[in-house]
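> Structure of the sequence below:
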Amino acid sequence: MDFSTLEALKPTLISYQTLVLMVMFIGLVWWAYGKRRKDKFDAIANSIFDDENQASGTPSGTEQDRAGANKK
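Take a look at the predicted model:
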C-alpha cells in the first residue's frame, strides 16, 4: 500500500469510526437509563442526603467522643 491508497481509504475509515462511536454512545445511554439500574442510581443520588450517623453505622441519638466511646 502506498500513500495514495491510504488517502483513498481515509473517508471510509472515518465513516466506520463515526459509526462505531455512535453505537458505543447509544449503548452507554441505554445502559445508564435502563430500568434495572434506576433503583440503584436513585439510591446513590439520594445517599448524599442520608444522615451521617446512618452512613457510618452508629446508632442515631448517641454521640461519640474522640476515643470512640459513647457519650451520655
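> Could you use CA atoms for every contact and neighbour count after this?
Noted.
> Give me the residue at the spatial middle of the chain.
Centrality entry for the chain: nearest residue to the mean C-alpha point is A32, 7.9 Å, by C-alpha atoms, centre = their mean.
> quick one: it and F49, what's the gap?
Distance, A32 to F49, by C-alpha to C-alpha, to the nearest Å: 22 Å.
> Helices of the chain, residue ranges please.
Secondary structure of the chain (DSSP state H): helices at 3-32, 35-46, 52-56.
> just how off-centre is the last one within its chain?
With C-alpha atoms, centre = their mean, to the nearest Å as the basis, helix 52-56 stands 23 Å off its chain's centre.
> please give me the structure for this one as well, since I'd like to look at both together:
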Amino acid sequence: MDISTLEALKPTLISYQTLTLLVLFIGIVWWAYGKRRKDSFDAIASSIFDEDEANGTSSGTEQDRAGANKK
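All right, here's what the predicted structure looks like:
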C-alpha cells in the first residue's frame, strides 16, 4: 500500500468517521433526554439544595449588595 492508495481512501475514511461521530452524538443525546432518566437527573440537579435545607445553614459566605463576598 503506497501513499497514493492512502490518499485515495482518505475521503472515504473521513466520511465513515463523520457518520460514526454523528451516530454517537445522537445516541448520547437520546440517552441524556430519555424519559427513564429524567427523575434521577432531576433528583441529582436539586440535591445541592437539599443539603443546605437539611442543615438549616448556608454554606456560602455573606455577600454585599454588589454580590462580592464580605470578609
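> Can you give me the TM-score here?
Taking TM-score structural alignment, normalised by the length of the second structure as the basis, the two superposed chains have a TM-score of 0.72; 56 aligned residues with a C-alpha RMSD of 1.7 Å.
> if we can go back for a sec, distance of the alignment partner in the second structure of the residue nearest to the centre of the first structure from F49 of the second structure?
For A32 of the first structure, the aligned residue in the second structure is A32 (criterion: TM-score structural alignment). In this view, A32 of the second structure and F49 of the second structure are 22 Å apart by C-alpha to C-alpha.
> Also F41 of the second structure?
Separation of F41 of the second structure from F49 of the second structure (C-alpha to C-alpha): 14 Å.
> Between the two, which is the more surrounded one?
A direct count of neighbours by other C-alpha atoms under 10 Å for F41 of the second structure and F49 places F41 higher, at 13 against 10.
> Can you find the partner of the more buried one in the first structure?
Under the alignment (TM-score structural alignment), F41 of the second structure maps onto F41 of the first structure.
> Now do the contacts for its match.
If you count contacts by C-alpha atoms under 8 Å, 6 or more residues apart in numbering, F41 of the first structure has none.
> can you check L6 of the first structure too?
Here L6 of the first structure is in contact with no residue (C-alpha under 8 Å, 6+ apart).
> Which residue in the second structure aligns with it?
So L6 of the first structure corresponds to L6, using TM-score structural alignment.
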